[in-house]
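> Kindly return the folded structure for what I paste below:
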Amino acid sequence: MDSVPENAPEHCPGTDSDAAGKASACAGCPNQNICASGETKAPDPDIDAVKERLSTIKHKILILSGKGGVGKSTMTAMLARALALDDSKEVGVLDIDICGPSQPRVLGAEEEKVHSSGTGWSPIYVSENLAVMSIGFLLNSPDDAVIWRGPKKNGMIKQFVRDVDWGSLDYLLVDTPPGTSDEHLSITQYLSAAPPVAAVIVTTPQEVALLDVRKEITFCRKVNIPIIGIVENMTTFVCPKCKVETAIFPATTGGGTQLAIDAELPLLGQLVLDPRVARACDNGTNFLLDEPDAPASLAFKNVAQKIREYFETQ
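All right, here's what the predicted structure looks like:
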């Protein structure tokens, strides 16, 4: 995979390409000289250790959007819980939202602390077959702010993929921050060292979200990450009292349905906005077990089934 710098021109050939710094698209790029010098091509000395660690994880799934506030963390946790309903499967959640880690709270493990052993950091188990790792476990307080520049955040992500002793997993879901920047380049570089890896793109119906989500799709295609499909979150709100369904975020340009058509990707599901899901995430409880027949629960389970089917056909 050719790594693409954060501030690269639109048609950047990537730092690993023989055309790095020499292509016409490189003209005017602030990274042109260093790319042309070949200094960016030095292999990461830890890539073999990362590859060995990740070799025991069958399927790696990036939960991406490009837009904040569309429900990536909720989606990650709910899909992980849905996949873990199968007791024969081992599931992990890696939270690489360094500045805004949510998974400890969402998965009900906020009070836990990470332990280390001779084989590395031990993830926190929220059930017998569902584990999670997050920088949130390393902070002294949930109110502590992580005020780091890119290189230090990237170093933390490397530690997560190199030093966490996940054991054998069937699925590792990665909760990502918004954007297409440092964290995304780092995690795709490391996960691509031990395929298969694929992405689920999360959006909401309104155009302001779709603008950023389209950029995320472009990012995946530039770095050669296959996309399983698109999930539209918060499609409608169903009142728990009167059952009236309302489109709070109108799909003025067709929403996730039209985006999936335009991008030639599967629409994995459209999820209702259910306040009980938000309450369960705040309390760290398992909504899928508490409300197994709720429309939201059925939708999450359906998306999880489509993810399973995707990997079975690869």
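
> From now on I want contacts and neighbour counts done on CA atoms only, so please keep to that.
Noted.

> Helices along the stretch 51-200 of the chain, start to end?
Taking DSSP state H, counting those that start in this stretch to define them, one finds helices in the stretch 51-200 of the chain at 72-83, 103-106, 150-163, 182-191.

> possible to save those helices as JSON lines with distance to residue 200 and mean neighbour count?
Below are the helices of the stretch 51-200 of the chain laid out as JSON lines (distance: least, CA to CA, whole Å; neighbours: other CA atoms under 10 Å):
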{"stretch": "helix 72-83", "distance to residue 200": "10", "mean neighbour count": "24"}
{"stretch": "helix 103-106", "distance to residue 200": "17", "mean neighbour count": "23"}
{"stretch": "helix 150-163", "distance to residue 200": "19", "mean neighbour count": "17"}
{"stretch": "helix 182-191", "distance to residue 200": "13", "mean neighbour count": "20"}
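
> So residue 183 is in contact with residue 158, correct?
No. Using CA atoms under 8 Å, residue 183 is not in contact with residue 158, being 10.0 Å away.

> can you map out the strands along the stretch 151-300 of the chain?
Under the criterion DSSP state E, counting those that start in this stretch, the stretch 151-300 of the chain contains strands at 169-175, 197-203, 227-238, 245-246, 267-273.

> Next, the angle from the third one to strand 267-273.
Counting by axes from the mean of the first three to the mean of the last three CA atoms, to 10 degrees, strand 227-238 lies at 30 degrees to strand 267-273.

> Now tabulate the strands of the stretch 151-300 of the chain in CSV and tack on distance to residue 190 and mean neighbour count.
Shown next, in CSV, are the strands of the stretch 151-300 of the chain (distance: least, CA to CA, whole Å; neighbours: other CA under 10 Å):
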stretch, distance to residue 190, mean neighbour count
strand 169-175, 12, 22
strand 197-203, 10, 25
strand 227-238, 17, 22
strand 245-246, 42, 14
strand 267-273, 26, 22
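
> what's the longest helix in the chain?
As assigned by DSSP state H, the longest helix anywhere in the chain is helix 295-312.

> Next, the buried residues of it.
If you call a residue buried by 16 or more other CA atoms under 10 Å, then helix 295-312 has these buried ones: 296, 297, 298, 299, 300, 301, 302, 303, 304, 306, 307.

> what's near enough to touch the fourth one?
Looking back up the chat, that one is residue 299. 269, 270, 271 (CA atoms under 8 Å, 6 or more residues apart in numbering).

> Let's compare: structure for the following, please.
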Amino acid sequence: MAERIVKEAQVPFDLGGSRFDQIATELFSDYSRSRIQSWIKEGVLKVDGKITKPKEKLFGGETVSLDIVIEAQEDHEAQEMDLDVVYEDDDIMIVNKPAGLVVHPAVGNRDGTLMNAILHHAPETAHIPRAGIVHRLDKETTGLMVVAKTLAAQTDLVAQLQERSMGREYEAISIGVMTGGGVVDEPIGRHPHNRQKQAVEPVNGKDAVTHYRLVERFKNHTHIRLKLETGRTHQIRVHMAFIQYPLVGDPQYGGRLKMPKACSPELQDELRHFRRQALHAKKLELSHPITGEWMQWEIDLPEDMQKLLEALKKDMVESGSNDSEYF
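Model prediction:
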């Protein structure tokens, strides 16, 4: 099923002397600059009914018109799947992603992904790049994600991410006992020897900033809250491993499981069977892309992380240590 977009606007005289692509971006601000430029090159965005070059200057008073048919993304199948929708309106959807769910289809995961589920739940997203998904979580990371249901919403949400105005907070359980919170400001890039991993790369990496603070401290672990300024691939996992506090259950950045000395059988069992990184996207806040209203959502930790925290607390008590410390 295709969607047709028909729009028209007159060029204000105070924009006279500016380039066509710049004026069109101003007039049709619901859409990104790159999308506007591609429509001009395709000849579907015209000036007074004529195909015009992007760099051509306009005088003011001309009529800019858009008439385009957007085809659905045929290569991705809509699939009926369980989808935990926390909030939804005509423009956005907030979902709580479970562990084990891949966000985008890829080699080896052509179906059964979050994108397939979104295409079934909200068929209108078939006309939006990546079905409206504007940011991602790793397969084994749980928690909140925002999905755009219109092109205008997607453009605005992407801008919020780029401007770092969208708030994203996570909770995690790290290996090791931290003495306090802090900031990791280290660039991240592709690992020089392992293409499947990321690493702190001072020369070729992109800027990455992670703020972390203590929630609760145990004998050999720390429950932490983290806030991102940037959104690099595996950012939290890489940064925590870099400062020697890798996440529980993260074989990619935390290495082989090492059982703490003298820990209870219950805790040993929980650690041995915790097969994913203990990371949860707990809080999301943003400006609604259409109304401008500031909105926020917060979701409880998943059951596996709650059980691990309970085992850590119990281990403190049974060992005769002082109660876990709260911050």
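
> Could you tell me the TM-score of the two chains?
The TM-score (TM-score structural alignment, normalised by the length of structure 1) is 0.24; 133 aligned residues with a CA RMSD of 6.5 Å.

> returning to what we had before: ok, the buried residues of helix 295-312 of structure 1 vs residue 72 of structure 1, which is closest?
Taking CA to CA as the measure, residue 72 of structure 1 lies nearest residue 300 of the buried residues of helix 295-312 of structure 1, at 12.8 Å.

> what sits against the closest one?
78, 79, 82, 271.

> Next, give me the two most distant ones among the residues you listed.
Considering CA to CA, no two members of these lie farther apart than 82 and 271, which are separated by 14.3 Å.

> Surely residue 120 of structure 2 is in a helix?
Yes. Looking at residue 120 of structure 2 with DSSP: H, G, I helix; E, B strand; the rest coil, it is inside a helix.

> Residue 114 of structure 2 versus that one, what's the distance?
In this view, residue 120 of structure 2 and residue 114 of structure 2 are 10 Å apart by CA to CA, to the nearest Å.

> quick one: which of these two has more around it?
Neighbours per residue, other CA atoms under 10 Å: of residue 120 of structure 2 and residue 114, the larger number sits with residue 114, 24 against 16.

> Quickly note the distance from that one to residue 142 of structure 2.
12 Å.

> between the two, what contacts are shared?
By CA under 8 Å, 6+ apart, the residues touching both residue 114 of structure 2 and residue 142 are residue 97.

> Whatever helix or strand residue 161 of structure 2 lives in: what's the following helix or strand?
Counting by DSSP states H and E, the element that carries residue 161 of structure 2 is helix 151-163. Reading on from helix 151-163 of structure 2 to the C-terminus, the next helix or strand found by DSSP H and E is strand 167-175.

> who does that following strand touch, helix- and strand-wise?
strand 221-228, strand 279-287 (3 or more CA pairs under 8 Å, 6 or more residues apart in numbering; DSSP states H and E).

> coming back round to it: with respect to residue 290 of structure 1, which of the helices of the stretch 51-200 of structure 1 lies nearest?
helix 72-83 (12.0 Å).

> The closest one - contacts with which helices or strands?
strand 57-64, strand 91-95, helix 103-106, strand 169-175, helix 287-290, helix 295-312.

> just so I know, which of the ones you listed lies nearest residue 228 of structure 1?
Between the helices and strands packed on helix 72-83 of structure 1, helix 295-312 lies closest to residue 228 of structure 1; by CA to CA that is 6.8 Å.

> List the contacts of residue 301 of structure 1.
79, 82, 83.

> Please tabulate the contacts of residue 300 of structure 1 in CSV, including the columns distance to residue 58 of structure 1.
Converted to CSV, these look like this (distance: CA to CA, whole Å):
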residue, distance to residue 58 of structure 1
78, 20
79, 16
82, 17
271, 27
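
> And those residues, which is closest to residue 54 of structure 1?
residue 79 (20.3 Å).

> what's the distance between the closest one and residue 303 of structure 1?
8 Å.

> just residue 75 of structure 1 next, same as before
Residue 75 of structure 1 is 10 Å from residue 303 of structure 1, by CA to CA.

> can you check residue 78 of structure 1 too?
Going from residue 78 of structure 1 to residue 303 of structure 1 by CA to CA gives 10 Å.

> surely residue 93 of structure 1 meets residue 173?
Yes. Counting by CA under 8 Å, residue 173 is a contact partner of residue 93 of structure 1 at 4.9 Å.

> shared neighbours of those two, anything?
With contacts defined as CA under 8 Å, 6+ apart, the residues shared by residue 93 of structure 1 and residue 173 are 76, 80.

> leaving aside the residues next to it on the chain, what's closest to residue 227 of structure 2?
Leaving aside its chain neighbours, residue 227 of structure 2 sits nearest to residue 169 (4.6 Å; criterion: CA to CA, 6 or more residues apart in numbering).

> Report the angle between the strand or helix carrying residue 48 of structure 1 and helix 182-191.
Using DSSP H and E, the element containing residue 48 of structure 1 is helix 47-54. Interaxial angle, helix 47-54 of structure 1 versus helix 182-191 (the same axes, to 10 degrees): 80 degrees.

> Can you give me the buried ones in helix 47-54 of structure 1?
Residues of helix 47-54 of structure 1 classed as buried: 47, 50, 51, 53, 54 (neighbour count, 16+ other CA under 10 Å).

> And it, what does it pack against?
Judged by 3+ CA pairs under 8 Å, 6+ apart, the packing partners of helix 47-54 of structure 1 are helix 150-163, helix 182-191.

> As CSV, these with distance to residue 33 of structure 1 would be great.
Supplementary listing: those in CSV, determined by distance: least, CA to CA, whole Å:
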stretch, distance to residue 33 of structure 1
helix 150-163, 20
helix 182-191, 20
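
> nearest to residue 103 of structure 1, of those?
helix 150-163 (14.4 Å).

> For residue 217 of structure 2, see how far away residue 312 of structure 2 is.
Per CA to CA, residue 312 of structure 2 is found 9 Å from residue 217 of structure 2.

> What's the end-to-end length of stretch 223-242 of structure 2?
Start-to-end, stretch 223-242 of structure 2 (CA to CA) is 17 Å.

> Contacts only, for the spatially closest residue to residue 161 of structure 1 that is not a sequence neighbour.
Counting by CA to CA, 6+ apart, residue 161 of structure 1 lies nearest to residue 50, which is 6.0 Å off, once chain neighbours are set aside. Taking CA under 8 Å, 6+ apart, we find residue 50 of structure 1 in contact with 158, 161, 162, 190, 193.
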